[in-house]
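Engineer: what follows is a predicted structure for the sequence shown.
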Amino acid sequence: MGLHRGPRLLDFTKTPAHLQFNKYVLTGYRPVSTAPDCLRSLFYMHNELGNIYSHGIPFLLFLVLLPYSIPWMEVDSTWICVAHYLACLCPTIGSVLYHVFMNHIGGEHVYDTLLSLDMVGVCLVNTLGALPIIFITLLCHPAVQQAAMLAYILLSAYGIYCATTAHTNFLRLRAFVWQALFRVSLFLFRVYGSGVGSPDSLRLFVIMDALAVLGGLVNVIQIPERFSPGLFDNWGNSHQIMHVMVVCSIVYLHWGTMADLAWIKTFQCPAG
């Protein structure tokens, strides 16, 4: 990045303790900075640049392009479209803010606040993204539908608490397990019960969750940098791989939800 000459970057051992969360990334750490200096780091090379742009560019694309592919006026329950759109935006914007300002002079307090915001974004994509799936899967069971949506919201609140109070990547990943199992139960209800939905969406939703889980595991295990410390400091490390998988997961969520919304326009629940 030749647009701006950045400050002298730090090695792992010279960076503040709260930023020493990946011992296999050895160089390229930004020094403690003011908010304007954090923003200037968008224009020079460092080891968080890939994390910023791998979610920043998709956020802008989702923000601008997704509204054109959502059938706002064709769906009776407009809240489904609103929830889905917000779900696609939440994890990327929280992530960008976290990675841009994580080295702020406010220190560990600011870092923890930003990390919590990032985790809330992940929880919201799980929550808001799943509500249309619950609504459509249980379309022919209104009482169960409402109870399931309430239960999932409460479960998500618990997930937010666990994710924002966890101190390791493994514990943060574990905070989303119950939400994932809830969605799996919905998928099974579509296959083996009386749940409904587009014949095409289930495959897309399964791929969505598989990508998200795989990305989380890659981040926890810290591969490939674990096998070659220092080689992936700026590009290709586990966190960036996770970011790409999260974006792909959001795309599959969008495709699956759009398939369901196209399907619901012609579906009528059986009488009785």
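Structural biologist: Sure, I can see it. Residues are numbered from 1 along each chain as shown.

Engineer: alpha carbons only for contacts and neighbour counts from here, please
Structural biologist: OK.

Engineer: now Val125, nearest residue through space, not along the chain?
Structural biologist: Nearest non-adjacent residue to Val125, counting by CA to CA, 6 or more residues apart in numbering: Ala87, 4.2 Å away.

Engineer: let's bring in a second one:
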Amino acid sequence: MKIKKNANEECINAADTIEVFKPRKDKERLSDSDSDEAEAQTRRPGSSDPPSHSPSTITLLSYHEAPIHLRFNPYILSGYRGYLSTKMCIESIFWMTNETINIWSHIFGWMLFLALTMYDLFLLNLQASVFDKFIVGLLLCCFQICMVTSTLYHVFSCKSERHFHNFLCFDLFGIALSLLAIYLTGVYYAFWCHKEWQYFYLATVFVIFIACMIMQIPRLNVDPNLKMIMFVCWAAYGVVPTVHWALIMGGWENPIVSMLLPRVVGMYGISGLAFLIYITRFPECFFKGKVDFIGSSHQWWHFFVVLALYHWHNTGIKYIEYRMNHGCTHDMRI
């Protein structure tokens, strides 16, 4: 009888154990976003260690301590954030990490293009039609979106690997949108007097844009190098309408060509230099660990991106002013 009693007690204890670890009902389960938030909240800020319950210290990590998805530049050896909650990601904007300048450079870029939007639309004495002002406003809005999506990516890339990839897609969308805006404004004004070519180039640009966006769909699992090649080819495609425009305008002897073609070449020069720095990871490839916080290639990339977009805005304003004054005339005098 004693053995039977112990067996019954064991059965009761086992039942209690099963009850304790019984799965939650569907209504009680956390959503994916809540789970990510809860996990991030329990991890020590700036740490890639398993979750703990003391989020009181701020510690930056070395390259080998950082989450694996953030280790894409082996020349940046320090200043990494660990897994952070949404609140801590926002607070990290004011920390000094290897992402700080990346974040603030495009915050200031957004402020610049917001100020230019208000100035161009409300203060600049430009005798342009409502639609022309809409085109300028659209260009600057796309530039602002590019700045915002880039900033969000660099702020929340450490929240989780899933958030990293999601915000990277937003970042690439912002880049594609700004490139689309550059093409739309350039083609619209360059072929203002040649509507058939204007429609042709606008159509081809939209097709390439859609192709680039399709390649960003995560389920397709497109190789990142192929995505990069697609963006480079899209940017290089701009040479075709540029050369065509210069030829139909009469070449260098036309003042509008001699005035604007060097600016278009300058745009490609700035963008090309930025891309060269980006892919070669200069200067950190020569000064490993020396420019982790200030002066790394991605920070220079951000600076040149803002410069290129600002340069294109100024070029567009010059072209609008010329068209407003000369229309479709081929007069050689400005």
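Structural biologist: Received the coordinates, thanks. Since this is a predicted model, take the numbers as computed values, not measurements.

Engineer: give me the TM-score for these two chains.
Structural biologist: Overlay of the two chains. TM-score (TM-score structural alignment, normalised by the length of structure 1): 0.88; 264 aligned residues with a CA RMSD of 2.3 Å.

Engineer: rewinding a little: the residue nearest to Val125 of structure 1 maps to what in structure 2?
Structural biologist: Residue correspondence to structure 2 (TM-score structural alignment): Ala87 of structure 1 is matched to Cys142.

Engineer: just Ala130 of structure 1 next, same as before
Structural biologist: By TM-score structural alignment, Ala130 of structure 1 lines up with Tyr183.

Engineer: equivalent analysis for Ser156 of structure 1, please.
Structural biologist: Using TM-score structural alignment, Ser156 of structure 1 sits opposite Phe209 in structure 2.

Engineer: excluding residues flanking it in the chain, which one is nearest whatever residue of structure 2 lines up with Gly236 of structure 1?
Structural biologist: Using TM-score structural alignment, the partner of Gly236 of structure 1 in structure 2 is Gly295. Spatially, and ignoring its direct neighbours in sequence, Gly295 of structure 2 is nearest to Pro283 (7.6 Å; CA to CA, 6+ apart).

Engineer: for the counterpart of that neighbour in structure 1, give me its contacts.
Structural biologist: In structure 1, the residue paired with Pro283 of structure 2 according to TM-score structural alignment is Pro224. Taking CA atoms under 8 Å, 6 or more residues apart in numbering, we find Pro224 of structure 1 in contact with 232, 236-238.

Engineer: gap between Pro224 of structure 1 and Asn22 of structure 1?
Structural biologist: 12 Å (CA to CA, to the nearest Å).

Engineer: quick one: average offset of the helix or strand containing Gly129 of structure 1 versus structure 2, please.
Structural biologist: Using DSSP states H and E, Gly129 of structure 1 sits within helix 108-137. When structure 2 is superposed, helix 108-137 of structure 1 averages 0.8 Å from its matched positions, counting by mean CA distance after the TM-score superposition for structure 1.

Engineer: give me the distance from whichever helix or strand comes after that helix to the chain's centre.
Structural biologist: On the C-terminal side of helix 108-137 of structure 1, the nearest following helix or strand under DSSP H and E is helix 142-165. Its chain's C-alpha centre and that of helix 142-165 of structure 1 lie 17 Å apart, by CA atoms, centre = their mean, to the nearest Å.

Engineer: now swap in stretch 228-248 of structure 2 and tell me
Structural biologist: Worked out by CA atoms, centre = their mean, stretch 228-248 of structure 2 lies 22 Å from the chain centre.

Engineer: which outside residues touch that stretch?
Structural biologist: Stretch 228-248 of structure 2 is contacted from outside by 176, 179, 183, 187, 190-191, 201, 208, 212, 252, 257, 261, using CA under 8 Å, 6+ apart.

Engineer: stretch 180-192 of structure 2 now?
Structural biologist: The contact list for stretch 180-192 of structure 2 (CA under 8 Å, 6+ apart) reads 135-136, 138-139, 142, 197-198, 201-202, 205-206, 209, 238, 241, 245, 312, 316, 319-320, 328.

Engineer: so how far is stretch 90-110 of structure 2 off the chain centroid?
Structural biologist: Worked out by CA atoms, centre = their mean, stretch 90-110 of structure 2 lies 14 Å from the chain centre.

Engineer: which positions within it qualify as buried?
Structural biologist: Across stretch 90-110 of structure 2, burial judged by 16 or more other CA atoms under 10 Å covers 92-93, 97-107, 109-110.

Engineer: what helix or strand does the residue mapped onto Trp263 of structure 1 from structure 2 sit in?
Structural biologist: Here Trp263 of structure 1 is matched to Tyr322 in structure 2, going by TM-score structural alignment. Here Tyr322 of structure 2 sits within helix 297-326, counting by DSSP H and E.
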